[in-house]
Each structure stands twice: as C-alpha cells, then as structure tokens.
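> Sequence plus predicted model, see below.
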Amino acid sequence: MREASFEFLKKLVEAPSPSGYEAPAQRVFRSYIDGFAQVTTDVMGNVYGFIQGTGEERLKVMLVGHSDEIGLQVRYLDDHGFLYFSAIGGVDPHITPGLRVRVHTESGAINGVVGKKPIHLIEPKERDSVIKLDAQYIDIGATSKQEAAALVRVGDAITFADSLERLQGDRCTSRGFDDKAGSFVVAEVLRKVSELPHPLAVDLYGVSSVQEEVGLRGGTTSCYNVRPDVGICVEVDFATDQPDVDKKHNGEVGLGKGPILPRGPNINHALFDILSRTAGEESIPVQYTGIARATGTDANVMQISRGGVATALVKLPLRYMHTPVETLSLADLEAAADLIVAALARMGNRDSFKPV
C-alpha cells in the first residue's frame, strides 16, 4: 500500500466516530477525496464524492462504506465523579471492563478507564458472570460530581483508546475498521478512477455514510438522495481463520485471500457475475460466501430504495469484529479497490441488471 494511502487509513480509523458523532472521521474522508472528486455533505452527515462519466444514458453507480464505529455515551455522573454509560451500537459487555477509553468533550478528548473490581474481591461464584453495561463505570480521575461535570456532559461520546498498529506482514489492528475500512476503499476507488487515462462510462458516487450501526440510517438517506441504478456496498465480514469461529456457520474466509463476494437475495445476480468475472479476468483473488437473508449492511437498504437498485456487496475479511483489536490485511483493501475499479469499466446498461 502506498504511504499516502496508509496515512489516510490511519487518520480515518483513529478519528473518533461513534454513530451520530461521525464528524471528525467524515472531515478526514472529505479532505482526502477533495482533490479528485466533487464533494458534498448532507444534513445527516453523509459525505459524497462525485466523478462524472462520459457517454449518453450512462449508469449512475453508488459506492458506500459507513464511517461510524461502535462506542459509548455518557449517561450519568455519580457523586464521586464516576461516569456511567450506554452503548452506541453492538458493544460486548465481556470486553469493556479494564479498557482505556477517550471521552470526547466540548473542550477535547480526555482519558478514562472502565473500572473493574479486583478478582481478589469477587466471590468465586460471581467470577464467571458478565457485568452488565449499565453497572459498569468510567474513572477519569475526578474526585467529585462537580469536578467531573466541569469536564464532561451527559451525552458526550466515548471511544476505545486503541489506535492503528502494525502486526506481522501486512496485517494491522485497530478499533473502528468496521467499517472505516469500507470508507477507505470507497475513497481509494474514487482516487483510482480519477487517475484513469479516460473517463468511465458511468457517473460515480462514492459515499461515506453515517449511523449504520444504529439502523442503516445514512445508507438509507444517501441512496435516496443519489437515486443510483447500481449500488455496491463495501463492508467487513467475519474472518473464520481464527481458532474459535465455526466455518460451517460463517463460511471459509481468511485474511489476505482477497475480498469476499456474497451471494443471496440481497445481491443482484448480474452485478455479482460482473464482479466475479472481473476478478477472474484481472487475476484478483476473491472469496465467496452465501447470505440467505437480507444482510445487516447498507446494501440491504440500497436494494429496496425507491423502485429498487441492483445491489452487491464487496466485503473485507476482519477478525475480532466489534472489539478494540479488529484485525485485517492491507492487501485485501487494495484488492477490493482494484476489483471495483475494474468492474466499473464492465457495467452494462440498465436492462442488463433485470432478472427477467
């Protein structure tokens, strides 16, 4: 991966963006694509990059990856200055005790830790039980409610403190890869298309959407605004090459083996065929899974927007989803961007996506 792209990825995932509080990450996305796309933002906070194509009756193609991450929100300040919190999105209460966090206040981010009773003080029969999120609390070092209230307000967003770090080879770990890795791929597709020697025969919209983790909201509104003929959602998916995940349930998917092309009722067959055939013709590695239902992604709402949209998913293998240590392969991100760019040049006309 080129250095400028990696620096963009690092800035993007490290920018705080719990659902409803995505502005810092969206500013990073907007700044990056501003040099090679026409950029707009809507009232929801979705950011759109547009590159006009050439030719008559050209398709309108929309790419989307969501910028929001799971997180926490301040709910209550007790008399001793401890902060109680609620989850934003699917936060696992198993993992939060003992974590370092960042509370994003009006005056800037402050450090905190999720408190945890020492094991020595826990009754043996209680040691295997999970502490409910509403019983957990954050210690920012304040000694009173007044001191805490001078720093923090109810409703302030909280993120895990973990930042992007390299592991071995091209593997990286960070919080927020779900789905800022998808937003990254969307931005890279826009960049690569802008660098092509000739314009494509499609009008291309690349969207970094918001509030996916709390109801696919940005995907719904952005697709309504764009009115695409074709939609491709770039998301993460469960890697099954870790010891404790069942391949029989989630399919055989590994890091570094290319993006994933799912099949199922959420996927337009003709668009799937274009992506799959392109991968073969361009020697881009891909993996396949089946999703026999509506997917829990922006592809779901894209497909049923207005009168219907020919929709596909390009997914990125991810280990440890919805934890502070999500892990992926940079090669999979690059392969996903290359696949989408190559597929854009092979799009047919509107009628070619109709099943009968």
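Nice, I can see it. Predicted, not measured: the structure shown is a model, and the values here were computed from it. Numbers count the residues shown, from 1 in each chain.
> only C-alpha atoms for contact and neighbour calcs from this point on.
Will do.
> and Leu59, how far is that from Ala161?
Separation of Leu59 from Ala161 (Cα to Cα, to the nearest Å): 42 Å.
> could you point out which element follows the strand or helix carrying Ile232?
Element membership for Ile232, per DSSP states H and E: strand 230-238. If you walk from strand 230-238 toward the C-terminus, the next helix or strand you reach (DSSP H and E) is helix 247-250.
> which strands and helices sit next to that following helix?
Helix 247-250 sits against no helix or strand, with contacts defined as 3 or more Cα pairs under 8 Å, 6 or more residues apart in numbering; DSSP states H and E.
> pretty sure Pro317 belongs to a strand, no?
Yes: assessed by DSSP: H, G, I helix; E, B strand; the rest coil, Pro317 belongs to a strand.
> Pull out the buried positions in the longest helix seen in the chain.
The longest helix of the chain (DSSP state H) is helix 177-194. Neighbour counts over helix 177-194 (16 or more other Cα atoms under 10 Å) mark 177-191, 193-194 as buried.
> Same question for stretch 298-317.
298-303, 305, 309-317.
> Also stretch 127-136?
Buried residues in stretch 127-136, defined by neighbour count with 16+ other Cα under 10 Å: 131, 133, 136.
> which residues touch the second one?
Spelled out, that is Leu133. 85-87, 93 (Cα atoms under 8 Å, 6 or more residues apart in numbering).
> Of the buried residues of stretch 127-136, which is the nearest to Val214?
Distance to Val214 across these (Cα to Cα) is lowest for Leu133, with 17.3 Å.
> Can you give me every residue that contacts Leu12?
25, 28-29, 180, 184.
> For those residues, give me CSV that also has distance to Pro243.
Shown next, in CSV, are those (distance: Cα to Cα, whole Å):
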residue, distance to Pro243
Ala25, 33
Val28, 35
Phe29, 34
Lys180, 25
Phe184, 28
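> Need the residues that contact the helix or strand harbouring Tyr84.
Per DSSP H and E, Tyr84 falls inside strand 83-88. For strand 83-88, contacts defined as Cα under 8 Å, 6+ apart pick out 18-19, 70-78, 133-140, 213-214.
> After it, which helix or strand is next?
The helix or strand immediately downstream of strand 83-88 is strand 100-105, counting by DSSP H and E.
> Filter the buried residues of stretch 298-317 down to just the ones in strands.
Under the assignment DSSP state E, the buried residues of stretch 298-317 contribute 310-317 to strands.
> from the contacts of Leu12, which single one is nearest Val245?
Nearest to Val245 among those, counting by Cα to Cα, is Lys180 at 23.1 Å.
> Surely that closest one is in contact with Gly65?
Yes: the criterion here is Cα atoms under 8 Å, and Lys180 meets it with Gly65 at 7.1 Å.
> Got another one to weigh against that:
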Amino acid sequence: MISAESLKFMKNLMMCSGPSGYELEAAAVFRAYLSDFSHKVYTDVMGNTTGVLNPDAKFRVMLAGHYDEIGFQVVYISDEGLLYFRPNGGIDKLTVPGLEVEVLTAKKRIRGVIGKKPIHLLTPKEREVPPELSDLWIDIGAENRAEAEKIVKIGDPVAFVSNFRRIGNNRIMSKGMDDKVGAFIVAETLRELSKRKLKVGVYAVGTVQEELGLRGAITSSFDVAPKAAFTVDVGFATDIPDVQKKILGEIKLGSGPELTSSADNNIVLGKMIRRIADKHKIPYQETAAHRASGGTDTAQIQLSRSGVATALISIPNRYMHSPVEICDLRDVEGAIAIMTETIASMTGKESFIPGID
C-alpha cells in the first residue's frame, strides 16, 4: 500500500510542469524528496537528478524514470497579442484545440487557451481534417503585441494546465503520467531500498528530455556506469475500444506492471526479475512492446559505454500523450515491489551475459 506521504509526493510531482528541456520544477520536487533518505543527491548539467544509496559499492544498479513531459514553445507573437507555438515532443493534434495551457515565464505561470477559427466559419472540407498546429494560437488575454511582450517572450515553454486526481478506487489521472509516474516509482523504490541492507550501489535517476530523443538517459547512464539498469515508463493499455490486441497484446489497468521482452531487454536480467516476482507472488503482465527496439530510455542506457544489462518495466497507461492520462496504483505498487525485491536480492557478483550466465 502506497503511504499518504508518498501519495503527497506523487501529487506534488504530477502538478509540476516541465516540457522537455525545462524540467526545473519536477527536478526540485524530486531532489527534495530523495534528500530525505539518500546517501547522496545531485543534479547534473543536463538537469538529470540522481539519488544514491551505498555509493562506495563497485557494482552499480541504475533506476531511470523521466520527469519531462510533452508541451509547446512560443515562437512568434502577433500584432493581436496572440502566441504562435511549435510542439515540444510528440503532440496529438486532435487533442490540442481548446486546451487550457500555461506559459512558463521566468517570473510565473501565465494561463492561456489554444484558439482556432470557430466551426461555424470552417468550410466543409476544413471540418473533415484536424487543424495544423501552425494554424492555432495561444490567447493569454493580451490586447496587442506590446502587452503580450511585457508578459511572455519568444522561447518560453508552454505546458498543459497542471492536474492530478484519483478516479475510482485505484486509478489516477494526470497530464504528466508519462512519465512522472515512472520517476515516482524510481524514487519510491529507492526509499524502500534505503530500509534494506544492500550489497550493491543504487542510483535512482529522474531523467530529462526523453520526449526529444532519450537525451538525458545518454548522459546520466554514462555518468553512473551501471552494470544493470531498470527503466520505468508507461506502456499502452489495450483494455479500451479500437486498440488491437493482436498487435499490442492484452494489457489491462490494475493487472500488474508490464515486463518486456524485446531487444532492449537483457535476457538474463529478465529471467531474474520474473523469478523474483513469482517468488514474492507479485502480479505482472507480459509484453513484447509496441516495437522491437527503441522508444524509451532503456534503449540508450543499454548502449552506454561497453553495454548495460537493461530491463524495461512499464505501467499500463490509457490516453497517452493527452492531458488526461490514466494509470492504476496497483500497477505502480507492483513495479516498486518487483524492483525492490530484485535489487535487494543482488549480491554484487551477478553477470548478465546471454547464453552464458
């Protein structure tokens, strides 16, 4: 059961806004929380934040969950005081018109709405296709360019309005599930491991710029130089209409975290994780992922230095890359338990060479 203190941390983290490259709010919350139980906490030049247990151990295990999110960036201010923008990460155009957003200025958050031409004024052909992002704008209530320029500047990041709430008994909704839920799990796993006697060093990393090409994972994994690494991200729940199980498999919210079999996942470490999960009767779901390689920090961490034994643990997610992503707390608890028990069982003498170990 996730504690009230941990749920408070989850809410605080989810309410942060941090489009890729601008993750300062999330980093500050993550750093403060880890400082209560880590032997060492630091943030690097990219913005990745790392909490460490047992730093003198030669055998290092890395945990990674990215706390950046998709968003936008201001590129032009019109004479009417409207802000034109570009996407920052993988934006679904269908969800954008009518959104409430926040411009993250140097001084404070500025509320705005994403506007478009009213449906009454669209031609029949225009009504059939979603508008291009270049045909949309952000209205912050400014009456002209001069007024808008006093409030915002070119290059300011823009985020979906912050939100977090419980839905039903076990489910949670936020714009930032991808992947602040992974960063939360990484932090909670480190907290649980701080209560254990460890034979390995553990490095829990909140990574940055995943949505722009797994960039924070590249530098942080080089820094940590782990022997093994666990990446936590969201995966596609297939328990909603029109998502084809024959392509993505059967993945349900609340049935456990997803354990992945793909080229990004070390076979030996994968067997170890499943053995530990089975031993402790922790439910999990099997997935082959939505493609053979890539798409999460796992892919870059695996290729760091001379190679790392990696494992991707995914939290089923509905409505990914929207302002209303939904996950299940039972899957979150399962992921924390699997990683905690697996790492606590390590002796520091493990080897992960496929076909030999």
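Yep, that arrived. Just so we're clear, the structure is a prediction, and the values are computed from it rather than from any experiment.
> returning to that earlier point: what is the orientation angle of the strand holding Ile232 of structure 1 with strand 310-318?
20 degrees (axes from the mean of the first three to the mean of the last three Cα atoms, to 10 degrees).
> in the superposed pair, what's the mean gap between strand 230-238 of structure 1 and structure 2?
Comparing strand 230-238 of structure 1 with its match in structure 2 after superposition yields a mean distance of 0.5 Å (mean Cα distance after the TM-score superposition for structure 1).
> residue range for that strand in structure 2?
Aligned by TM-score structural alignment, strand 230-238 of structure 1 falls on residues 228-236 of structure 2.
> where exactly do the strands run in the stretch 201-350 of structure 2?
For the stretch 201-350 of structure 2, the strands defined by DSSP state E, counting those that start in this stretch cover 201-207, 228-236, 258-260, 285-287, 309-317, 325-328.
> Can you lay out these as a markdown table showing distance to Lys271 of structure 2?
Below are these laid out as a markdown table (distance: least, Cα to Cα, whole Å):
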| stretch | distance to Lys271 of structure 2 |
| --- | --- |
| strand 201-207 | 20 |
| strand 228-236 | 13 |
| strand 258-260 | 10 |
| strand 285-287 | 12 |
| strand 309-317 | 10 |
| strand 325-328 | 25 |
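> sorry, back to before: of all the buried residues of stretch 298-317 of structure 1, which two lie farthest apart?
Longest distance between any two of these is 26.8 Å, between Ser305 and Pro317; criterion Cα to Cα.
> residue ranges for the helices of structure 1, please.
In structure 1, the segments counted as helices under DSSP H are 3-14, 23-33, 145-149, 177-194, 217-226, 247-250, 269-281, 298-303, 330-344.
> now those as CSV including distance to Gly290 of structure 1?
Shown next, in CSV, are the helices of structure 1 (distance: least, Cα to Cα, whole Å):
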stretch, distance to Gly290 of structure 1
helix 3-14, 28
helix 23-33, 31
helix 145-149, 49
helix 177-194, 20
helix 217-226, 22
helix 247-250, 9
helix 269-281, 12
helix 298-303, 14
helix 330-344, 18
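> For Ile260 of structure 1, find the nearest of those.
The minimum distance between Ile260 of structure 1 and the helices of structure 1 falls on helix 330-344, with 8.6 Å, by Cα to Cα.
> and that closest one, what does it pack onto?
Using 3+ Cα pairs under 8 Å, 6+ apart, helix 330-344 of structure 1 sits against helix 177-194, helix 269-281, strand 310-318.
> Give me the angle between it and strand 230-238.
Put simply, helix 330-344 of structure 1 runs at 160 degrees to strand 230-238, going by the same axes, to 10 degrees.
> and the angle for helix 330-344 of structure 1 with helix 3-14?
Calculated by the same axes, to 10 degrees, helix 330-344 of structure 1 forms an angle of 110 degrees with helix 3-14.
> List the contacts of helix 330-344 of structure 1.
The contact list for helix 330-344 of structure 1, computed with Cα under 8 Å, 6+ apart, reads 1, 170-172, 181, 185-186, 188-189, 192-193, 200, 202, 255-259, 274-275, 278-279, 282, 284-285, 314, 316-317.
> mean shift of it relative to structure 2?
Helix 330-344 of structure 1 sits 0.8 Å off on average (mean Cα distance after the TM-score superposition for structure 1).
> Report the distance from that helix to the chain centre.
16 Å (Cα atoms, centre = their mean, to the nearest Å).
> likewise stretch 206-213 of structure 2?
For stretch 206-213 of structure 2, the separation from the chain centroid amounts to 8 Å (computed by Cα atoms, centre = their mean).
> nearest to Ser209 of structure 1, of the contacts of Leu133 of structure 1?
Set against Ser209 of structure 1, the nearest of the contacts of Leu133 of structure 1 by Cα to Cα is Ala87 (20.0 Å).
> The closest one maps to what in structure 2?
Aligned counterpart of Ala87 of structure 1 in structure 2: Pro87 (TM-score structural alignment).
> The strand holding Tyr84 of structure 1 vs structure 2 - mean distance after superposition?
Looks like 0.4 Å for strand 83-88 of structure 1 (mean Cα distance after the TM-score superposition for structure 1).
> Could you quantify the relative orientation of that strand and strand 100-105 as an angle?
If you take the same axes, to 10 degrees, strand 83-88 of structure 1 sits at 90 degrees to strand 100-105.
> measure stretch 60-77 of structure 1 end to end?
One end of stretch 60-77 of structure 1 sits 49 Å from the other (Cα to Cα).
> hmm, I was thinking of stretch 38-45 of structure 1
This stretch, stretch 38-45 of structure 1, spans 16 Å end to end (Cα to Cα).
> Spit out the contact partners of the most centrally placed residue in structure 2.
With distances taken as Cα atoms, centre = their mean, the residue of structure 2 nearest its centroid is Asp179 (1.4 Å). In this structure, Asp179 of structure 2 makes contact with 65-69, 233-234, judged by Cα under 8 Å, 6+ apart.
> at 7 Å what do you get?
By Cα atoms under 7 Å, 6 or more residues apart in numbering, the residues touching Asp179 of structure 2 are 65-67, 233-234.
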